[in-house]
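# Below is the sequence, then the predicted model.
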Amino acid sequence: MRHPYTPIDHPRVLRHLKNPRQEFNKKIIIDTDAYNSIDDQFALMHMLLSEKNRGDVSILGITAAPFYKELRNTDSYKHGMELSYQEIINVINTLAFKWNGLVKKGSVISLDETNCIPVESDAADFICEVSRSHKEDEFPIYILALGSLTNVASAILKDPHIINNLVVCTLGGVPFDFYGFKDFNYQQDINAANFVFSCGIPIVHFPTFTVTEQLRTSRWELEAHIGNSKSGKFLYNRFIEFVDEYPGSNKQIWDLAPGAWIINPDWFISKINTTKKFTFDNVWKTSPETHPLRSILWLDRDSIFKDFFTLINK
């Protein structure tokens, strides 16, 4: 599924897969299906507060990713994107400071439906425009892809040369040698996922089960540490609305992981691997169209939540 006019530059891919250097400013785009669950809201807040309080993170824009999920009463992929767009605005409106960044609407259908013809959207256009204006000798732009990969894949299909300036930090699936768990993000648009994993763009892969699922919190931890700010109360209420309460209950806040890696890669253990193909039965298979990627193997859950709670109480 690789674009026929973009031979893979393996040295460039490996160069861009190096851990982000903390002393340099990291430019990011956040692509999020924010209404799909409640972890995106935590991740968005973490990065917005990081940009405000740190000198090494710049958010170039936020793009709304589509999704379809009966649990969230969506009636279409487009409806999920629209709800996500509004939820991004809801998160921003809780901030104690004015954030003047860009928020763009994403795809209304999947590449599964278009047979890999790119989906036109403000999000895809924005990703292309930002990448084109970025100098190749600078550090890459990091896309925190927290949902399906439709927006990202569509942007690359529209302009294959943008892969030279981007790194996709994507959360979904399981480790390559793992079986037996269902995926959500990649199953939403398997054509998009497989195109991104084969097109030659540098990828940092954050598996869900066994890795980012370690990022669990509970009502009781939030009550103790999230504070009384408007932002803290918003996240707490979203958590209570979504998570069933019973002794020992908790919830994965998976989407904190990609942004946390940008902030401090020392909180993670990872290795350089090679890309694979994702199947409809949630299995990774060897593909002839491979290139290097970075696989996240482990994360320091406590350090990540400590950073999050510190920022939201400033």
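Cool, the structure landed.

# C-alpha only now, for contacts and for neighbours.
OK.

# Please compute how far whichever helix in the chain runs longest lies from its chain's middle.
The longest helix of the chain (DSSP state H) is helix 77-93. Relative to its chain's centre, helix 77-93 lies at 15 Å (C-alpha atoms, centre = their mean, to the nearest Å).

# do stretch 32-42 as well
10 Å.

# related to what we said a few turns ago, what does the very next helix or strand once past the longest helix of the chain rub up against?
On the C-terminal side of helix 77-93, the closest following helix or strand by DSSP states H and E is strand 103-104. For strand 103-104, contacts defined as C-alpha atoms under 8 Å, 6 or more residues apart in numbering pick out 61-64, 85, 88, 122-123, 126.

# just stretch 111-124 next, same as before
63-64, 104-110, 150-155, 157-158, 189-192.

# Inside helices: which ones of those residues?
150-155, 157-158, 190-192.

# Reformat those residues into a markdown table and put neighbour count and distance to Tyr246 next to each item.
Output for those, formatted as a markdown table (neighbours: other C-alpha atoms under 10 Å; distance: C-alpha to C-alpha, whole Å):
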| residue | neighbour count | distance to Tyr246 |
| --- | --- | --- |
| Thr150 | 34 | 36 |
| Asn151 | 34 | 37 |
| Val152 | 26 | 38 |
| Ala153 | 28 | 40 |
| Ser154 | 29 | 42 |
| Ala155 | 25 | 43 |
| Leu157 | 22 | 46 |
| Lys158 | 16 | 48 |
| Ile190 | 21 | 35 |
| Asn191 | 24 | 39 |
| Ala192 | 27 | 38 |
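
# Spatially, which two of the contacts of strand 103-104 are the most separated?
Greatest spacing in these, by C-alpha to C-alpha: Ile88 and Phe126 (16.5 Å).

# what are the ranges of the helices in the chain?
10-16, 39-53, 77-93, 111-114, 122-132, 150-158, 185-188, 190-196, 219-225, 230-242, 256-263, 301-312.

# what inclination does the last one have with respect to helix 39-53?
Per axes from the mean of the first three to the mean of the last three C-alpha atoms, to 10 degrees, the angle that helix 301-312 makes with helix 39-53 is 60 degrees.

# Next one for the comparison:
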Amino acid sequence: MTTPQAIIDRFPKLDEALVEARLGRPGDRPRVIIDTDTANEIDDQYAVAWALLSPERLDLEGVTAVPFSFAHHRDELIASVDALKAAQAEGDTDHFMGGLGGWAERLVAQDKRAEDVNFVSAEEGAELSYQEILRVFDKCGVPSEGKVFRGTPGYLESLEQPIDTAAARFIIERARAEDDRPLYILAMGALTNIASALLMAPDIIEKIVVVWTSGFPSYAPFSNVPSLNLVQDRLASQLLFDCGVPHVYLPGYHVGAQLKLSLPEMERFVKDKGAIGAYLHHLYTNNPLHEMFAITDRETKSWVIWDIINVAWLFDESLVSTHLTRSPLLDDDLSWQHPEGRHLMLEAYDLDRDAIFEDMYRAFERAPA
């Protein structure tokens, strides 16, 4: 269900001039928390490493772990594989339209069963993310003590029941800190930690800016179901667009999707950049989603490093093009609606792919052995 008015009424109503100011460019070395499902695939690791290797450009106060799981695809994937096999048995695959058709086709072509695909639970994903954050800190030679926090083991089931975790409490604590600077939360996964913090302490919207990547542009006519970051916790996603918190929205499709990285680039610009470069190269060449999605001919495939868009926006206004617009309403089908009277948000519509990677590569040059 969309966010009830009684929940929205708990949040302070921010003056539009304040919101517009918050959505302007960050000052020098802005205060930052990174909220990330780091073990989900391989892109968050690049984003966290870029931030850790750029201490002169941000004041990184901490990193919070986010749950993740692809298990919501299980039933549809099994049904798609069964439908494809039935079509093949009848000699007709020309019109196969399974919802996860490409994935199903690869599994069938490799004689693999959908039932055997390993889907971690959200709780397992949260712990894997926590451990992966620690690993990236270590590879970058940055101490992690007091900087990394476990997040929620699952997703919101009710807006009346936020999930009280170390991550949510850390977000609240830092938002309420005696500091005139706003706190930027770079959100790179499901919004459960952030939504829980907002529900536990609605006053923090006066001090934070949420920078989130997910979904389609707010003007797109499509359902956002394909967006993993958005679909996993529907209540949290709806709350972000409804509660009035200053919000920088960075669509994955088809803005962040431009951030493709190839194996030759990895080997030329990343592989030999210290322990973190070697680790990122290992992840690229041992991508867990290649196995999950049954992807073959991997050396010819590029990969989207989605979540570096958050860091790019924070660091340099020339890297990500944005415009002020009105926050849409995310309906129960996860499509955009545009009622009157909505608050402002900042939305990306393009980026400079080459300049973003060049900036990140320069940071990797500073990586310790």
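Thanks, I have the structure now. Worth saying up front: this structure is predicted, and the values here are computed from it rather than measured.

# what's the TM-score for these two chains?
Once superposed, the chains reach a TM-score of 0.91 (TM-score structural alignment, normalised by the length of the first structure), with 306 aligned residues with a C-alpha RMSD of 1.9 Å.

# Going by distance to Gly180 of the first structure, which of the contacts of strand 103-104 of the first structure wins?
Ala64 (29.5 Å).

# any idea which residue of the first structure is furthest from its center?
Pro247 (30.6 Å; C-alpha atoms, centre = their mean).

# circling back to that earlier point, could you dump the ones in helices among the contacts of stretch 111-124 of the first structure into TSV and include distance to Ala43 of the first structure?
Formatted as TSV, these follow (distance: C-alpha to C-alpha, whole Å):
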residue	distance to Ala43 of the first structure
Thr150	20
Asn151	19
Val152	18
Ala153	22
Ser154	23
Ala155	23
Leu157	27
Lys158	28
Ile190	24
Asn191	26
Ala192	23
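
# how about these, which pair is most distant?
It's Lys158 and Ile190 that sit farthest apart of those, by C-alpha to C-alpha, at 18.2 Å.

# one step back: among the ones in helices among the contacts of stretch 111-124 of the first structure, which one sits closest to Asp281 of the first structure?
For those, the nearest to Asp281 of the first structure is Ile190 (10.7 Å; C-alpha to C-alpha).

# contacting residues for the closest one?
With C-alpha under 8 Å, 6+ apart, Ile190 of the first structure has these contacts: 111-112, 278-280.

# Of those residues - the most surrounded one?
Neighbour counts for the contacts of Ile190 of the first structure, by other C-alpha atoms under 10 Å, peak at Leu111, which reaches 23 neighbours.

# so Arg366 of the second structure makes contact with Leu53?
Yes: with contact defined as C-alpha atoms under 8 Å, Arg366 of the second structure reaches Leu53; the gap is 6.8 Å.

# Comparing the two, which shows the higher neighbour count?
Leu53 (21 against 13).

# Which residue in the first structure aligns with that one?
Mapped onto the first structure by TM-score structural alignment, Leu53 of the second structure lines up with Leu49.

# who's in contact with that match?
311-312.

# how close does it get to Lys271 of the first structure?
Going from Leu49 of the first structure to Lys271 of the first structure by C-alpha to C-alpha, to the nearest Å gives 29 Å.

# Near the spatially closest residue to Glu289 of the first structure that is not a sequence neighbour, how many other residues are there?
Excluding the flanking residues, the one nearest Glu289 of the first structure by C-alpha to C-alpha, 6 or more residues apart in numbering is Ser198, at 5.5 Å. Using other C-alpha under 10 Å, the number of residues around Ser198 of the first structure comes to 23.

# ok so, going back, so which of the contacts of strand 103-104 of the first structure comes closest to Ala260 of the first structure?
Closest to Ala260 of the first structure, out of all of these and judged by C-alpha to C-alpha, is Ile62, at 16.7 Å.

# ok, the closest one - how many residues close by?
For Ile62 of the first structure, the neighbour count with other C-alpha under 10 Å is 26.

# Ends of stretch 292-303 of the second structure, what's the gap?
End residues of stretch 292-303 of the second structure are separated by 14 Å (C-alpha to C-alpha).

# Then stretch 158-176 of the second structure?
25 Å.

# What residues of that stretch count as buried?
159, 162-163, 165-172, 174-176 (16 or more other C-alpha atoms under 10 Å).

# Repeat that for stretch 8-26 of the second structure.
8, 11, 19, 22-23, 26.

# contacting residues for the residue farthest from the centre of the first structure?
Pro247 of the first structure neighbours (C-alpha under 8 Å, 6+ apart): none.

# same question, Gly252 of the second structure
Counted by C-alpha under 8 Å, 6+ apart, Gly252 of the second structure has contacts 213-216, 227, 306.

# mind redoing it with 10 Å?
Residues counted as contacts of Gly252 of the second structure (C-alpha atoms under 10 Å, 6 or more residues apart in numbering) are 212-217, 227, 229, 258-259, 304, 306-307, 309, 348.

# which one is it nearest to, not counting chain neighbours?
With C-alpha to C-alpha, 6+ apart, the residue lying closest to Gly252 of the second structure is Ser214, at 4.9 Å.

# quick one: the corresponding residue of the first structure for Tyr249 of the second structure and Leu299 of the first structure, what's the gap?
Using TM-score structural alignment, the equivalent of Tyr249 of the second structure in the first structure is His205. Using C-alpha to C-alpha, His205 of the first structure is found at 13 Å from Leu299 of the first structure.

# Mutual contacts of these two, please.
Ser270.

# Could you count how many residues lie near the counterpart of Phe308 of the first structure in the second structure?
In the second structure, the residue matched to Phe308 of the first structure (TM-score structural alignment) is Met360. Here the count is done by other C-alpha under 10 Å, and Met360 of the second structure has 22 residues near it.

# And Phe206 of the first structure, by the same measure?
Other residues close to Phe206 of the first structure by other C-alpha under 10 Å number 28.

# one step back: could you dump the helices of the first structure into JSON lines and include distance to Phe139 of the first structure?
Converted to JSON lines, the helices of the first structure look like this (distance: least, C-alpha to C-alpha, whole Å):
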{"stretch": "helix 10-16", "distance to Phe139 of the first structure": "8"}
{"stretch": "helix 39-53", "distance to Phe139 of the first structure": "17"}
{"stretch": "helix 77-93", "distance to Phe139 of the first structure": "27"}
{"stretch": "helix 111-114", "distance to Phe139 of the first structure": "29"}
{"stretch": "helix 122-132", "distance to Phe139 of the first structure": "12"}
{"stretch": "helix 150-158", "distance to Phe139 of the first structure": "19"}
{"stretch": "helix 185-188", "distance to Phe139 of the first structure": "27"}
{"stretch": "helix 190-196", "distance to Phe139 of the first structure": "20"}
{"stretch": "helix 219-225", "distance to Phe139 of the first structure": "35"}
{"stretch": "helix 230-242", "distance to Phe139 of the first structure": "31"}
{"stretch": "helix 256-263", "distance to Phe139 of the first structure": "12"}
{"stretch": "helix 301-312", "distance to Phe139 of the first structure": "24"}
